[in-house]
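J.: Sequence plus predicted model, see below.
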Amino acid sequence: MSKKFKILCLFSLIAIIIAAVMNMNTGFLSLHIQDFFQNSNHSQIAEIRVNRILVMLLAGISIPTSGFLMQEYFQNPLAGPDILGITSVASLSVAFYIFFSHDFLLPEFLQNSFLSLSAIAGSFALMLILLSMSNKFQDKSYLIIFGFLVSAFAGAIVSLLQFYAENQSLKNYILWSFGANNMVTRNQIFLLFILVSIGMFICFKTIKPLIGNSLGSSYAQSLGVNLQHLKLLIIIASSLLSASITAFLGPILFIGIIVPHFCRLIYNPAKLWQQWILNMLLGMLIMLLFSTIAEKTQIPLNVISSIFGIPVILMMLLKQNKV
């Protein structure tokens, strides 16, 4: 590891700690440190804030990693976690659940759990379809086209459901799509942690083959890289990471595109192991900062990520056009 990389990691960790403390002290009430460790009148609020930080850390790890895998595999800096249609199908599954479950009387905690499980189930169903279709798509670009078609179809169905939905169901779906980070319970965080851990383990298995893949398909095969196996691992890891976050937080847009872009700007893009680590660190920092802004301004998390991400992507397009 170079000295520059160690310094970047050190500063990132310090910034993450500062951002976490800021996030913990952001809200309608001012909390004391004993509220986080002892039973008090504000212990429940302290628990909500701790849960908020934990879920932002997991989101900061998952979304940039998913985008990093997509960009490195497709060799396209504008590829994101939703390029395969996973996010769109998760949104469609949630829409079906919200719009058709209002006749069932369920406790609130079960409603939130079933909402997340519906998103995960829909995403996993698409992942299985992608895995079965990947053998037929020898060209990487066909996967992108397939994902675009799936996203367009899912978006059309969601629009149709919204058109015929009752007012309360439509409101519930819109609130979910904004990205609510205060609604995640400790049990849900534990489940999310398991899903993210599995996705990160699979990602770990893909980094070395991705290094060979970045040098070209022929050279990668000469190094013994199984490109078909790599494609399957990329689909599983990226789908699992993006779907799990979408299920519990709603669609968080653009983070999976802009974080890998920033990491390539500040460090050697050819060193994928270091790039992966930087993506996780910078992702956690950005998500904590966005969460703090969302709490202070009461602007939905998804709106903040869009306001920040759209100008960055536009600059990336202009920069590529100049080249």
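T.: Cool, got the structure. Residues are numbered from 1 along each chain as shown.
J.: contacts and neighbour counts: CA atoms only from here.
T.: OK.
J.: quick one, what contacts the residue nearest to the spatial centre of the chain?
T.: With distances taken as C-alpha atoms, centre = their mean, the residue of the chain nearest its centroid is Ile63 (2.8 Å). Ile63 makes contact with 81, 241-242, 245, 255-256, 283, according to C-alpha atoms under 8 Å, 6 or more residues apart in numbering.
J.: with the residues you listed in mind, which one is nearest to Val323?
T.: Among the contacts of Ile63, Gly256 lies closest to Val323 (C-alpha to C-alpha), at 23.2 Å.
J.: Surely the closest one touches Leu78?
T.: No. At 9.4 Å, Gly256 does not count as touching Leu78 under the criterion of C-alpha atoms under 8 Å.
J.: Have a look at these two and say which one is more surrounded.
T.: Set side by side, Gly256 and Leu78 show more neighbours around Gly256, with 30 against 19, by other C-alpha atoms under 10 Å.
J.: list the contacts for the more buried one?
T.: Neighbour list for Gly256: 63-68, 80-81 [criterion: C-alpha under 8 Å, 6+ apart].
J.: Now the two most distant members of these.
T.: Farthest pair in those (C-alpha to C-alpha) is Thr65 and Gly80. Separation: 9.8 Å.
J.: which of the two has more neighbours?
T.: The neighbour count for Thr65 versus Gly80, taken as other C-alpha under 10 Å, is higher for Thr65 (32 against 26).
J.: What is the burial count for His32?
T.: 12.
J.: Looking at the contacts of Ile63, spot the one nearest Gln188.
T.: Gln188 lies nearest to Ile245 out of the contacts of Ile63, by C-alpha to C-alpha, at 11.0 Å.
J.: Which stretches in the stretch 201-323 of the chain count as helices?
T.: Taking DSSP state H, counting those that start in this stretch, the helices of the stretch 201-323 of the chain run over residues 217-222, 227-249, 255-266, 272-297, 301-322.
J.: same for the second one, what does it pack against?
T.: Counting contacts by 3 or more C-alpha pairs under 8 Å, 6 or more residues apart in numbering; DSSP states H and E, helix 227-249 packs against helix 43-74, helix 86-100, helix 108-134, helix 186-213, helix 217-222.
J.: Next one for the comparison:
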Amino acid sequence: MMSKRFKVLCLLLIIAILIGAVINLNTGFLSLGFLDFFQDSSNSQIAEIRINRVLVMLLAGISIPTSGFLMQEYFQNPLAGPDILGITSVASLSVAFYIFFSHDILLPEFIQNSFLSLSAIGGSLLLMLILLSMSNKFQDKSYLIIFGFLVSAFAGAIVSLLQFYAENQSLKNYILWSFGANNMVSRNQIYVLSILVLIGLFFCFKTIKPLIGNSLGTSYAQSLGVNLKQLKLLIIVASSLLSASITAFLGPILFIGIIVPHFCRLVYNPSKLWQQWILNMFLGMLIMLFFSIIAEKTQIPLNVISSVFGIPVILLMLLKQNKV
């Protein structure tokens, strides 16, 4: 049963999201009229770009916090997330391999978008499988954070090596992608991204109930009939799909998967996972729309903004944990 406080929180977030979307649609070098968004005019293409920008920010706001939320609940670690555990880095490495080695292959745009997302998801799935196998060997799951940093450093080194030997156009394409250019995403890419996000959310939906049992302890979860192996597999698929699909089309959007679940636990009961998931999606959408407005106003890349915002928050989280 949803409490009155939860309903009020959701209503406030929905109103803020709508306001953020309207501000986004009106943010840019050119002022657009209301009719530009609904009928053919000289500014219709610009209006479409802004609509695409809002849609992709909403998808990113749903996906990245959900991925972080799933991993934090599964690993029982508030610092677990797609970027800290190296998933974003490996997805970036997979995309780099695709961009640098497929430039001579002529393919339709829709197929190119599919291969781009598949390369990112494939790399993320592989890393998640390694992470979950390592989690069985490490008694202290905080070692996974260290392992994730090592993976991120290794992936970064390989990407730097690829950049060093890359041709000019491939290097330019990769740099533009890595900046998180939300204006570059086309409507066809949004269709592909939407399908991937919906599949990821379906798997996420399947994990929430088992995660509630898992949060009470492994033995208690098994007594409730929770299939822990199936839960592990669902977490792998859902987290990888959600984080890697966004990384494939928007570049590495860092730290959002960590800080949004943290804020949600501060404002509402952390043991109510269904409500936490909903809050994560709403707050994630609001924050990504806010970042998009800043990116358009300042022309600073999206991933730089997310890092500048996220790093101090994570530092405060570490200091707070240290005091406890």
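T.: Cool, the structure landed. All of these numbers come straight from a predicted model, not from anything done at the bench.
J.: Distance of the residue nearest to the centre of the first structure relative to Met70 of the first structure?
T.: Ile63 of the first structure sits 11 Å away from Met70 of the first structure when distances are taken as C-alpha to C-alpha, to the nearest Å.
J.: Can you tell me the residue that sits opposite Tyr174 of the second structure in the first structure?
T.: Residue pairing (TM-score structural alignment): Tyr174 of the second structure is matched to Tyr173 of the first structure.
J.: Its match sits in which helix or strand?
T.: helix 167-177 (DSSP states H and E).
J.: can you pull the contacts of Ala47 of the second structure?
T.: The contact partners of Ala47 of the second structure, by C-alpha under 8 Å, 6+ apart, come to 25, 32, 36-37.
J.: so can I have a markdown table of these showing secondary structure, neighbour count and distance to Val56 of the second structure?
T.: As requested, those are exported to a markdown table (DSSP: H, G, I helix; E, B strand; the rest coil; neighbours: other C-alpha atoms under 10 Å; distance: C-alpha to C-alpha, whole Å):
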| residue | secondary structure | neighbour count | distance to Val56 of the second structure |
| --- | --- | --- | --- |
| Leu25 | helix | 22 | 13 |
| Leu32 | coil | 16 | 20 |
| Asp36 | helix | 16 | 20 |
| Phe37 | helix | 18 | 17 |
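J.: separation between the aligned residue in the first structure for Val267 of the second structure and Leu161 of the first structure?
T.: Using TM-score structural alignment, the partner of Val267 of the second structure in the first structure is Ile266. Distance, Ile266 of the first structure to Leu161 of the first structure, using C-alpha to C-alpha: 44 Å.
J.: higher neighbour count, the two?
T.: The neighbour comparison of Ile266 of the first structure against Leu161 (other C-alpha under 10 Å) goes to Leu161, with 18 against 13.
J.: Show me what the host helix or strand of that one is packed against.
T.: Using DSSP H and E, Leu161 of the first structure sits in helix 140-164. Packing partners of helix 140-164 of the first structure (3+ C-alpha pairs under 8 Å, 6+ apart): helix 86-100.
J.: how about Phe11 of the first structure, what does it touch?
T.: Contact analysis of Phe11 of the first structure by C-alpha under 8 Å, 6+ apart lists nothing.
J.: so it, which of the three states?
T.: helix (DSSP: H, G, I helix; E, B strand; the rest coil).
J.: measure it to Leu285 of the first structure for me?
T.: From Phe11 of the first structure across to Leu285 of the first structure, the span is 11 Å (C-alpha to C-alpha).
J.: go on, Phe204 of the first structure?
T.: From Phe204 of the first structure over to Leu285 of the first structure the distance is 21 Å, taken as C-alpha to C-alpha.
J.: In terms of neighbours, single out the busier of these two.
T.: Counting neighbours by other C-alpha under 10 Å for Phe204 of the first structure and for Leu285 shows that Leu285 has the greater number, 25 against 13.
J.: Verify the stated contact: Ile255 of the first structure with Ser305.
T.: Yes. Judged on C-alpha under 8 Å, Ile255 of the first structure makes contact with Ser305 at a distance of 6.8 Å.
J.: Which one of the two is surrounded by more residues?
T.: Using other C-alpha under 10 Å, the more surrounded residue of Ile255 of the first structure and Ser305 is Ile255, with 25 against 20.
J.: Just say helix, strand or coil for Ser42 of the second structure.
T.: Following three-state DSSP, we place Ser42 of the second structure in the coil state.
J.: what about it, neighbour count?
T.: 9.
J.: Just give the closest residue to the aligned partner of it in the first structure, not the sequence neighbours.
T.: Alignment note: Ser42 of the second structure maps to Asn41 in the first structure; criterion TM-score structural alignment. Leaving aside its chain neighbours, Asn41 of the first structure sits nearest to Asp35 (7.9 Å; criterion: C-alpha to C-alpha, 6 or more residues apart in numbering).
J.: so who does that neighbour touch?
T.: 41-43, 46 are the contacts of Asp35 of the first structure under C-alpha under 8 Å, 6+ apart.
J.: for Ser151 of the first structure, same thing?
T.: So Ser151 of the first structure contacts 84-86, 88-89 (C-alpha under 8 Å, 6+ apart).
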